[in-house]
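Student: I'd like to go over a predicted model; first the sequence, then the structure.
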Amino acid sequence: PWNLANNTGGARSGSSASSTAGYGPLHLGTDIGGSVRLPAGWCGLVGFKPSLGRIPIDPYYTGRCAGPMTRCMDDCLLLMRYLAQPDARDATSLPPEVLDWSAEPLSVRGLRVGLQLDPGCGLQPDAEIRAAIEAAARLFEEHGAQLRIVEPLMDRSLLDGLNDFWRARLWSELLLLDETRRARVLPYVHA
């Protein structure tokens, strides 16, 4: 990350650290709850979670999207051009669609842009981050977008439910490991 006192932000820590350090321009991750977007944001990278099924995954897993992590937008667009192809092995794969990933950006005039300043639970954004978000929102508005305040989507019970989901998923995956591989799992994970 830019601030070496912080960590790289989650599940794609290796990809985000590698990309930030210059080890290859193109990185790919999977994202359900932010595993591409959070490390990318914490490391100053481009992280993109496309619509479910735009990039096929084998084996597919409902809710999991593949997405690029790159150091610049041009590299992200290049990667999307080749990854965003249908694949019959993925039941969630979207039908073919010709998307010009390198096209000039469209005007935002008349588009509705959601602005969520309150996450609903967890940590509130730092003042500096909130100011940057508000400045970006004003820029959209100056270019003709209609800002809409989005109320929190998450509350403590939903966050706790997501935590239960991840724990159950991890436990089911641990049970599938043979004894040799299971012995390599850190003791606190078993607890």
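Tutor: Done, it's in.
Student: contacts and neighbour counts: CA atoms only from here.
Tutor: Will do.
Student: thought Ala17 was touching Leu4?
Tutor: No: using C-alpha atoms under 8 Å, Ala17 is not in contact with Leu4, being 10.8 Å away.
Student: more neighbours: those two, which one.
Tutor: Each of Ala17 and Leu4 has its neighbours counted (other C-alpha atoms under 10 Å); Ala17 has more, 21 against 8.
Student: and the lengthiest helix in the chain, how far from the chain's centre?
Tutor: Counting residues, the longest helix found in the chain (DSSP state H) is helix 156-176. Distance of helix 156-176 from the chain centroid (C-alpha atoms, centre = their mean, to the nearest Å) equals 19 Å.
Student: next structured bit after it?
Tutor: helix 179-182 (DSSP states H and E).
Student: any buried residues in that next one, and which?
Tutor: Neighbour-count burial for helix 179-182, counted by 16 or more other C-alpha atoms under 10 Å, picks out no residue.
Student: what packs against that helix?
Tutor: Contacting helix 179-182 under the criterion 3 or more C-alpha pairs under 8 Å, 6 or more residues apart in numbering; DSSP states H and E is no other helix or strand.
Student: what is the burial count for Pro125?
Tutor: So Pro125, with other C-alpha under 10 Å, has 13 neighbours.
Student: correction: Pro39
Tutor: Neighbour count of Pro39, defined by other C-alpha under 10 Å: 26.
Student: ok, second structure coming up, stack it against the first:
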Amino acid sequence: MEYVDYDATGLATLVRAGEVTPLELTRLAREAYVKANPHINAVVEFYEDAENIVGADGGSFYGVPFLRKDIGATEAGRLQERGSRLFKGHRPTTDSYFFRRAREGGLRTVGRTTMPELGTSGMSESVLNGITRNPWSLERSTGGSSAGAAAAVVAGITPIAHASDGGGSIRIPAAWCGLVGLNPSRGRISGGPNNQDASFGLTREFVVCRTVRDMAAALDLFSGPHPGDPFIIVQPNRTYVEELSQPTGVLRVGVASTKWGDLDIDPQVLNAVASTAALLQEMGHEVAEIDPPCDPAERMRISLSRSNFFAHSLEDAARTMGRPISPDTLEPMHLKFYEDGRNSQLSHPGELHEAMRRMRFRVGEAINPFHILLTPTMPTMALTHGGIYSTTNPMLSAKEFKEAGAALYQFLEVFNVTGQPSVSLPLAQSHEGLPIGVQIVARFGDEATLVRIARDLENARPWSHRRPSVRAGVVCA
């Protein structure tokens, strides 16, 4: 059987059985990288010393190769350049709790993945690292900002990879690459020791992977509070892996069959949602349609308010790096964000917090009758590279770029604001064979329900047999 046919749980089982060693898995990951990466450009750096990296002897992911997204959680002494020339050569001095837990769980982090500059785009290209191509169709985007993470996993370089989500950045590439992409509840995964509750509480760290059982095991590994976290979320009654063997019960399901933004939904995406709703009804769940739970204009106000703080954070970064803010260090759209932020009156942080509080309240009231929501993840299949959604595009104003993004990510950003857990599952394919993701959203703190319903859907409509056009064929002895 090939290395790429195993999920992370499966590889760890082989290690525990003595059928393969962690060192052999690292070498297989490097071989897969050598074969696949020239076609997709997903891994910006495979560590030269990867074969010397150690993790705990044991753990749910004992010996499994892992990749780090180039922003967010840090490894002390390793490059973290955030997809930007402004941060070229930057090496953090702190180990994030996330990567401490990764090592404790047996993961071996062997490299870092590509991403759009500063993680502000849902596309997969940057001036610094070039275009990351979708293994299903090389002329199409993987989505972002966890672009390289998703491309590397679906191509078989590693079975699981670090990702993060501040407005869809786990779920977008999961949808467009045919992966499982969970954005956990706010507070479920600590950002410590120096990035707790990042970006006004909108951003969470987690992974992209290929199976629900890997998602559950990763939740068990990475969840839990640490000193300095601003609050402690309700803790689960049992492990998430144990939830895989628990009954789901009857759920009330709210289905989004209409658009929540200015971009129309592709009919094939709507068909995928309708088909999933029918399947849930066949399983015995109560299904009803829901109206959009919030005003797109309200989401835009939050997005634009956040941008006002962007200029000041860039100035701080430029001083730290000893570089000027210029076309040589930032892409065109980020230069526009910077100029707009400098020239506008800075929003008071209280105004932004109040806007997010209002949205949480209104969305909470609108969807309270339901245990879960069913929505498209993205309104379209994977788009081609370039275009209006890339920060390398100089044609749009900053406001026009934000408006275009709000329309494309219409089902995603709202749940970063509310803090609810949401997962994209690869439940359908287009006529062209492109993945279509369907999003399941649960109540705040209720990842357990997401694990159980995701398991049910994976069992009913398995996706493991689907294969992209670029896939590393590496034999696992």
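Tutor: Sure, I can see it. These numbers were taken from a predicted model, which means no experiment stands behind them.
Student: what's in contact with the longest helix of the first structure?
Tutor: Helix 156-176 of the first structure has contacts (C-alpha atoms under 8 Å, 6 or more residues apart in numbering) with Gly120, Cys121, Gly122, Arg182.
Student: any idea which of those is closest to Pro39 of the first structure?
Tutor: Closest approach between these and Pro39 of the first structure, by C-alpha to C-alpha: Gly122, at 17.4 Å.
Student: report the contact partners of Phe337 of the second structure.
Tutor: Neighbours of Phe337 of the second structure in contact, by C-alpha under 8 Å, 6+ apart: Ser307, Phe310, Ala311, Ala398.
Student: on that earlier part again, identify those among the contacts of helix 156-176 of the first structure that sit within strands.
Tutor: For those, not one is inside strands, with DSSP state E as the criterion.
Student: will you turn those residues into JSON lines that also has distance to Ala88 of the first structure?
Tutor: Converted to JSON lines, the contacts of helix 156-176 of the first structure look like this (distance: C-alpha to C-alpha, whole Å):
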{"residue": "Gly120", "distance to Ala88 of the first structure": "39"}
{"residue": "Cys121", "distance to Ala88 of the first structure": "39"}
{"residue": "Gly122", "distance to Ala88 of the first structure": "39"}
{"residue": "Arg182", "distance to Ala88 of the first structure": "33"}
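Student: which residue in the second structure aligns with Asp87 of the first structure?
Tutor: Using TM-score structural alignment, the equivalent of Asp87 of the first structure in the second structure is His226.
Student: then Leu170 of the first structure?
Tutor: So, by TM-score structural alignment, Leu170 of the first structure is matched to Phe310.
Student: just the strands in the first structure please.
Tutor: For the first structure, the strands defined by DSSP E occupy 26-31, 46-47, 65-70, 112-115, 146-149.
Student: so the second one matches what in the second structure?
Tutor: By that I understand strand 46-47 of the first structure. Here strand 46-47 of the first structure aligns to the second structure at residues 180-181, judged by TM-score structural alignment.
Student: average offset between that stretch and the first structure?
Tutor: Following the fit onto the first structure, the mean deviation recorded for stretch 180-181 of the second structure is 0.4 Å by mean C-alpha distance after the TM-score superposition for the first structure.
Student: list the contacts of that stretch.
Tutor: Residues from elsewhere that reach stretch 180-181 of the second structure, judged by C-alpha under 8 Å, 6+ apart: 170-171, 173-175, 207-212, 215, 423-426.
Student: just to revisit the earlier point, dump the contacts of Phe337 of the second structure to TSV, plus neighbour count and distance to Val269 of the second structure.
Tutor: Listed next are those as TSV, based on neighbours: other C-alpha atoms under 10 Å; distance: C-alpha to C-alpha, whole Å:
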residue	neighbour count	distance to Val269 of the second structure
Ser307	20	31
Phe310	18	34
Ala311	22	37
Ala398	23	29
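Student: from Arg181 of the first structure, how far off is Cys65 of the first structure?
Tutor: Cys65 of the first structure is 27 Å from Arg181 of the first structure, where distance means C-alpha to C-alpha, to the nearest Å.
Student: in the first structure, what residue corresponds to Arg100 of the second structure?
Tutor: So, by TM-score structural alignment, Arg100 of the second structure is left unmatched.
Student: ok, now which ones touch Arg100 of the second structure?
Tutor: Contacts of Arg100 of the second structure by C-alpha under 8 Å, 6+ apart: none found.
Student: surely it is in a strand?
Tutor: No: with DSSP: H, G, I helix; E, B strand; the rest coil as the criterion, Arg100 of the second structure is located in helix rather than a strand.
Student: from Glu31 of the second structure, how far off is it?
Tutor: Between Arg100 of the second structure and Glu31 of the second structure the distance is 26 Å, computed by C-alpha to C-alpha.
Student: ok, Ala145 of the first structure - contacts?
Tutor: Val108, Arg109, Gly110, Leu111, Arg112, Val113.
Student: quick one, the helix or strand encompassing Arg27 of the second structure and strand 137-141 angle?
Tutor: In the assignment (DSSP H and E), Arg27 of the second structure maps to helix 22-40. Following axes from the mean of the first three to the mean of the last three C-alpha atoms, to 10 degrees, one obtains 80 degrees for the angle between helix 22-40 of the second structure and strand 137-141.
Student: counting contacts, what elements does helix 22-40 of the second structure pack onto?
Tutor: Contact analysis of helix 22-40 of the second structure by 3+ C-alpha pairs under 8 Å, 6+ apart lists strand 43-46, strand 65-69, strand 133-134, helix 147-155 as its packing neighbours.
Student: which helices and strands sit right next to the shortest one?
Tutor: Contacts of strand 133-134 of the second structure with other secondary structure elements, assessed using 3+ C-alpha pairs under 8 Å, 6+ apart, are made with helix 22-40, strand 137-141.
Student: can we see that at 7 Å?
Tutor: Under the contact definition 3 or more C-alpha pairs under 7 Å, 6 or more residues apart in numbering; DSSP states H and E, strand 133-134 of the second structure sits against strand 137-141.
Student: after superposition, how close is the strand it packs on to the first structure?
Tutor: Mean deviation for strand 137-141 of the second structure: 2.4 Å (mean C-alpha distance after the TM-score superposition for the first structure).
Student: and the contacts of helix 156-176 of the first structure, which is closest to Glu141 of the first structure?
Tutor: Nearest to Glu141 of the first structure, judged by C-alpha to C-alpha, of the contacts of helix 156-176 of the first structure is Gly120 at 24.1 Å.
Student: so how far is His190 of the first structure from the closest one?
Tutor: For Gly120 of the first structure relative to His190 of the first structure (C-alpha to C-alpha), the value is 31 Å.
Student: looking at the two, which has the bigger crowd around it?
Tutor: Gly120 (15 against 10).
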